[in-house]
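> task: produce atomic coordinates for the following.
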Amino acid sequence: MKVVNVVLSILILLLAIASAVFSYFLFDKRSQLVEGWKKMATTINQSATEMDKGSGTKVGGELTVAALSHENYADLDAKLAKLTTQSRQLIKQRDELAETLRSIGTVAEMNNVGSSDAFKNMATYSTSKDDVVQGVGALIDRRNKIVQSVVEAVRRNLQLTIDANKLRAADQAALNQFSQRLTQFGNERRDFENTLNEIVRQAGGSSLNFSGNNFKGALDQARQAVNGLKGKLDEANRTIGARNQEIQRQKNELNGKNNEIATLKKSLDDKIYQLDGLRGALGLDKNDVLPMPWKPGSPEARKRIVGHVADVSSKYGYIAIDLGTESTVQQELGNKVGEINVNLTPGLEMVVSRGDLAVPTSDFVTKVKLTKVDKNCSIAEPIGEQKDTVQVGDKVWFDIN
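Next up is the predicted model:
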């Protein structure tokens, strides 16, 4: 019995020792578990706090280390559910941002837009994101260049100043201003083309075609038509200039003639005055026609002279006539009588007849030509047909009707 008690005592002692050892190890494990729980709570709090940054959430403030303590184990499921919800929201936001970035890349007409997974994957999202940023930057750069080119073109060609920043911002007032000026330019262009076409038609050219790449050719065609018209205008101006010179010359000549007429009129007035004096001297009334004195050697004077054959030389074939350089005829001038010289000269032809000149029975003898004319006598020789022999006393006269 004693042995049994000893054995039992030893067993109890061993169990007590084992219990003490296991209690020590259990306490140590509990301490490790509590410390690990605390670390886990700290990590959860830090994660929630990090996810709260810029997210508009305050989960980190609710999932404090104390709130996640093992002492609050009963509330742990409800509190940890908030972390799960926050994580899901962040994942959803990430996915939406990934799709948004991918859509932006597509809109920016990028050729290397990554897949949705490339924007979600931690290893590839940064590269995909940088590609989109570069693509958007290139798009903005192209837009800025286009806007700047438009601004410069509008300023240079449309004489309109547009704020590039407003154009980039699609400012409606700036767009309306640009649209109105462009419409005005279009109207002006059409008016210009219509006017130029009308000018070319007036210049005799054919209709102009300004469409496509024909604008310069149409302008050259218009320039040629206008140059042709200008050439005609220059020729017309030269003709007009010559005509003006001729008109001026004729005006000068007319002025000279007018001056000459004025001089002649004055001379005429003087002559009229002299003629009136002559009328008085001739015993004529003022309204009587003043007889015109015959000019020496005029037909009026010669037709009234009658001479006679003074000698005939049958040997030498000439006749002598009693007319010479001093032979005259009388002309009645009012109450005066004028002596008009008949102005006999060699070469004159006269008629020789016999009988009375006043009756039709006067006989034609021949014609003679004066060869020598002296003061009171002339020598003549027969010419042409001779009806009879010239005799002394035959009449000699001029046949003037």
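> use CA for all of it now, contacts and neighbours both
OK.
> distance check, Val6 against Ser19.
19 Å (C-alpha to C-alpha, to the nearest Å).
> kindly report the same for Glu246.
For Glu246 relative to Ser19 (C-alpha to C-alpha), the value is 152 Å.
> the nearest residue to Pro382 once chain neighbours are set aside in helix, strand or coil?
Using C-alpha to C-alpha, 6 or more residues apart in numbering and skipping residues adjacent in sequence, the residue nearest Pro382 is Val368, 4.2 Å away. Recorded secondary structure, Val368: strand (DSSP: H, G, I helix; E, B strand; the rest coil).
> quick check: next helix or strand after the longest helix seen in the chain?
When the chain is scanned for its longest helix (criterion: DSSP state H), the result is helix 215-282. Along the chain past helix 215-282, the next helix or strand (assigned with DSSP states H and E) turns out to be helix 299-302.
> another sequence for comparison is provided below:
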Amino acid sequence: MDIKAIRSEFPILDQQVNGKPLVYLDSSATSQKPTPVIEAVNSYYRLNNSNVHRGVHTLGTRATDQYEGAREKVRAFVHAQSTEEIIFTRGTTTAINTIAYSYGNANLSDGDEIVLTPMEHHSNIIPWQQVAKTTGATLKYIPLQSDGTITMEDVQATITSNTKIVAMTHVSNVLGTINPIKEVAKIAHDHGAIMVVDGAQAVPHMKVDVQALDCDFYAFSGHKMCAPTGIGVLYGKKALLEEMEPVEFGGEMIDFVDLYDSTWKELPWKFEGGTPIIAGAIGLGAAIDFLNTIGMDNITEHESKLVTYAMQQLATIDGIDIYGPEKRAGLITFNLVDVHPHDTATVLDAEGVAVRAGHHCAQPLMKWLQVTATARASFYLYNTTDDVDRLISALQRAKEFFGDVF
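Modelled structure (predicted):
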């Protein structure tokens, strides 16, 4: 990978923050956008702005071709069998809510089980809590090992014949844990349950093949993979999606409307009510083109080297707690002992280094870690070892600022 050439595609990185060159280490929250994506969105609005699927005029045809072309790019990127299985949403949250309220409410009843892990993002906990309250289903959690991983023995022990849904993150946004989705999906299916995967932290960073994983649903967001905000994807197996009812009703998703009843369009459009996120989808398609040019294996390898280097450098700092397993995705969550992570992040920002601080929408996991919040440095294809060195230097500055209490 030519990192210098890649970085040149991200104009936002060429700036100073608080008088220092920007080091952006918050890609798990949202990635930066390369010039080809910015230009694709700009070009749509300048040249092709029109609604899709409705008009027969030239602009409408162009917009529809770009929108549906993006759907095909997504299908190929995650290796879905058909574009009918690719639903555009506002993001991972909307996608999981769609599964919960459409599939969950229709298929769960009193005594059924929904199996989760304590490492889930709130977006993969709260919808299931709400569905459980409505249907009488119960929530169960696969226990975590001390390093924040799960064992297949615990998976086997937690999933039972009463389990109807297993919902799990592919990659933890706090611990960096990479979960064995394919193996868990097999156990779920052996017990007659479906497998729902939150892929928000996986799809931007590694190859994902939904057919090889044999998951039933897979959700992810565009803004974490160089695409605009407000666009996401719900993949679902066609047979399941065909059985499900829409959760949003109105224009675009209908086949025929009478005064007292209506029928729905075929997949995927029955789940895309109203004017869709056209520019966002086009931007997502451009982001996929950009990532494919670089190569997902190259991105994974680059991030692995960065996180290994960062772990080695962090180990030289006394008085720092690091959370998560040794083998992890490209993020590191940590705390300086006796320093609140918000204070740590504030000092780092003064040095031009952007990290995330807070509970990362994972309060149950914070409770498990026995902390109220953490700081997180997350890496992506545009980061370098120089960025890591700047992080280490800024953390040393933070220690000095807070009186070197270690």
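> got a TM-score for the two of them?
After superposition, the two chains reach a TM-score of 0.17 (TM-score structural alignment, normalised by the length of structure 1), with 104 aligned residues with a C-alpha RMSD of 6.2 Å.
> just to revisit the earlier point, from Met350 of structure 1, how far off is the residue nearest to Pro382 of structure 1?
From Val368 of structure 1 to Met350 of structure 1 the distance is 5 Å (C-alpha to C-alpha).
> could you do Gln93 of structure 1 as well?
Going from Gln93 of structure 1 to Met350 of structure 1 by C-alpha to C-alpha gives 150 Å.
> more neighbours: the two, which one.
Met350 (21 against 13; other C-alpha atoms under 10 Å).
> in a strand, that's where that one is, yeah?
Yes: using three-state DSSP, the assignment for Met350 of structure 1 is a strand.
> any idea which element Gly307 of structure 1 lies in?
According to DSSP H and E, Gly307 of structure 1 maps onto strand 306-313.
> other SSEs contacting that strand?
Under the contact criterion of 3 or more C-alpha pairs under 8 Å, 6 or more residues apart in numbering; DSSP states H and E, strand 306-313 of structure 1 touches strand 318-321, strand 395-397.
> any idea which element the closest residue to Ala310 of structure 2 other than its chain neighbours lies in?
Excluding the flanking residues, the one nearest Ala310 of structure 2 by C-alpha to C-alpha, 6+ apart is Val388, at 5.9 Å. Assigning secondary structure by DSSP H and E places Val388 of structure 2 in helix 385-401.
> for that helix, packing partners?
Helix 385-401 of structure 2 packs on helix 296-314, helix 341-350, strand 353-354, going by 3+ C-alpha pairs under 8 Å, 6+ apart.
> tell me the most buried of these?
Greatest average neighbour count among those goes to strand 353-354 (a mean of 26), per mean count of other C-alpha atoms under 10 Å.
> what's whichever helix or strand comes after it packed up against?
Once the chain leaves strand 353-354 of structure 2, the next helix or strand it forms, by DSSP H and E, is strand 356-358. Judged by 3+ C-alpha pairs under 8 Å, 6+ apart, strand 356-358 of structure 2 is in contact with helix 341-350, strand 374-378.
> measure the residue nearest to Ala310 of structure 2 to Ser378 of structure 2 for me?
Separation of Val388 of structure 2 from Ser378 of structure 2 (C-alpha to C-alpha) stands at 10 Å.
> higher neighbour count, these two?
Shown here are Val388 of structure 2 and Ser378; by other C-alpha under 10 Å, Ser378 has more neighbours (27 against 23).
> that one and Val353 touch, don't they?
No: using C-alpha atoms under 8 Å, Ser378 of structure 2 makes no contact with Val353, being 11.5 Å away.
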